[in-house]
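Asks: Any chance you could fold what I've pasted below:
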Amino acid sequence: MLFAYVIVYLVFLYAPIVVIGLFSFNESSSLTFPIEGFSLQWYEKLISNPAFLASLKNSFIVATSAAIVTTILGSLAALALLRLRGRWKAALGAIGFAPIALPGLFLGIGLVAMFAQVGVQRSLVTVTAAHVLFALPFFIETMRSRIEYFDLSLEDAAKDLGASTMQTFKLVTLPIIGPSIIGAAMLVFALSFDEFIITVFVSGNESTLPLLIWSMMRVTVNPEINAASMVAMALSLLITMGGGLLFWAQRRRAVSARKLLNGE
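Replies: The predicted structure follows:
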């Protein structure tokens, strides 16, 4: 019974993706079965579409910028929470986690109202700022799950041996938390690359890939939209897998270094 439930769950989860993929290769513009033939024409039209290339470039710029800024701010916040004790740690941890429960609709409305009040023109900069605000709690929570087990006595030992604060961070702290930083940064990139609701409110004249797909769907639904969706999903998957490989390599290096120090 449990096995059947798992199968039904997987079919329900992946069937829409399979259908989108099939119709993106359909020779006909019809979105009904049976498929009339195999063709790459919709991908060719997509690649030759300047609007698609521009929106894809904007999505990469925004996601990369958001990941970099969030990594810097989130790492500092996670390390600060690690050193707090008592009520302050619990209170600040709860405040940092609270935005995750806030619907994207409310966050988008609040941001567009704030930008209007301070006179900031909506652009990719405001989109990046909104994505940082949206993704920062996810980054911090991902980091906290790892650094909660970080032994601060390792930093004290390094300083007792003559290492400066910067040397301690570079040679002791960073190698230990590095895999978690990479994994959290890749998560932020994926969240930013696919974010739609908040982006609708804070974007200006320049469009990201999710906004372009939405605007295409408002006119008509054709296999070119399926092709664009498959490209977006494939890129997100490749980047996430790349981050996973980096995480794995960094973790293996940390384990090897630990074994070397222990004389194993």
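Asks: going forward, measure contacts between C-alpha atoms and count neighbours the same way
Replies: Fine.
Asks: how far is the helix or strand containing residue 248 from where the chain is centred?
Replies: Assigned by DSSP states H and E, residue 248 belongs to helix 223-261. Centre-to-centre, helix 223-261 and its host chain are 11 Å apart (C-alpha atoms, centre = their mean, to the nearest Å).
Asks: Now show me the structure for the sequence below, then we'll compare the two:
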Amino acid sequence: MRTPQPFYKKPLSPGMGLGVYVGLYLFFLYLPVCLIPLFSFNDSIQAAFPLKGFTLGWYRALLHNDGVRRALLTSLEVGGTSAFLATLCGLTLAYARVFLRSGLSTILSGLCQLPLLIPGVIVGIAMLIVVNVIGVGPSRIALVCGHMLVGLPTAFMILYGRLAGLSRSIPEAAEDLGAREWTTFSRIILPLALPALGSAFMLAFLTSFDEFIIAFFLTGSEPTLPVYIWGQLRFPRSLPLVMALGSLILAVSIIIAAASELMRRRGKLTERQAVS
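Replies: This next block holds a predicted model:
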């Protein structure tokens, strides 16, 4: 009597099984995100199948919505300011950590990464208490400080990785030729780190632009775009506008993330050319 043969000749390898798991995970993770642009073109206020028809009316309505325009302007101003400050602080901490190697720089670089470990609700409540104690209260200044706090870890890690990856022979050669520390930094290290600076700024800006929890606690009379979207979700008739706005934010986020990655890769290429 013959033993029945299995349907497959050899079992799945661990790598193939992991690939299937990751594929299913990404499918369930991004499927709802992909549905948002789809329903933003639906000629109905209900996000349900079957679709009623194709329309661009929700996108045209965004152009004439004063609330969206004001919230967008607030997000751009807060995001640009907080990203600039986070990138500047991240560059200072990364330079001190890589080239100075003091105990204080190690402690400060570790403290700047704590927002990644602390829940956003806790950070938001703590920031709200602080701004109320010092008399600022929920305002544009408080929002910039809060978003700088959450954007600093991203900027620091990008800049630290870039500066730590620089060849030690480059600044040493400059010092042997008589260049001072500031000259070495401004004319050699900073140009080599410029793509990383751009990448850090864009990702810090993207973090601020998409951040909701801290903005919810620190926003005053001028809500950011995520806070405005959350407020509009209470009204069913505003759902198509929210999905159209979310589709635009998703597209811009992908473009900024791709540009940041391209700048990071260009920085590595620039370093190889400088070394060679």
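Asks: Superposing both, give me the TM-score.
Replies: Overlay of the two chains. TM-score (TM-score structural alignment, normalised by the length of structure 1): 0.89; 259 aligned residues with a C-alpha RMSD of 2.1 Å.
Asks: could you say what helices and strands the helix holding residue 248 of structure 1 packs with?
Replies: Helix 223-261 of structure 1 sits against helix 2-24, helix 41-47, helix 174-194, helix 209-219, with contacts defined as 3 or more C-alpha pairs under 8 Å, 6 or more residues apart in numbering; DSSP states H and E.
Asks: Which one of these lies nearest to residue 256 of structure 1?
Replies: helix 174-194 (11.8 Å; C-alpha to C-alpha).
Asks: whereabouts in structure 2 does the closest one align?
Replies: Mapped onto structure 2 using TM-score structural alignment, helix 174-194 of structure 1 spans residues 190-210.
Asks: Need the residues that contact that stretch.
Replies: 75-76, 78-80, 82-84, 86-87, 91, 147-148, 150-152, 154-156, 158-159, 162-163, 225-226, 253, 256-257, 259-261, 263-264, 266-267, 270-271 (C-alpha atoms under 8 Å, 6 or more residues apart in numbering).
Asks: Over to stretch 197-215 of structure 1?
Replies: By C-alpha under 8 Å, 6+ apart, stretch 197-215 of structure 1 touches 51-52, 54-59, 104-105, 107-109, 111-112, 121-124, 126-127, 130-131, 194-196, 225, 228-229, 232.
Asks: so what corresponds to residue 31 of structure 1 in structure 2?
Replies: Match for residue 31 of structure 1 (TM-score structural alignment): residue 47.
Asks: Out of the helices and strands packed on helix 223-261 of structure 1, flag the one nearest residue 91 of structure 1.
Replies: Across these, closest to residue 91 of structure 1 is helix 174-194 (C-alpha to C-alpha), at 22.4 Å.
Asks: Next one: the nearest residue to residue 208 of structure 1 once chain neighbours are set aside from residue 212 of structure 1, what distance?
Replies: Once flanking residues are discounted, residue 208 of structure 1 sits nearest to residue 55: 4.4 Å by C-alpha to C-alpha, 6 or more residues apart in numbering. Counting by C-alpha to C-alpha, to the nearest Å, the separation of residue 55 of structure 1 from residue 212 of structure 1 is 7 Å.
Asks: With residue 78 of structure 1 instead?
Replies: Taking C-alpha to C-alpha, one finds residue 78 of structure 1 at 35 Å from residue 212 of structure 1.
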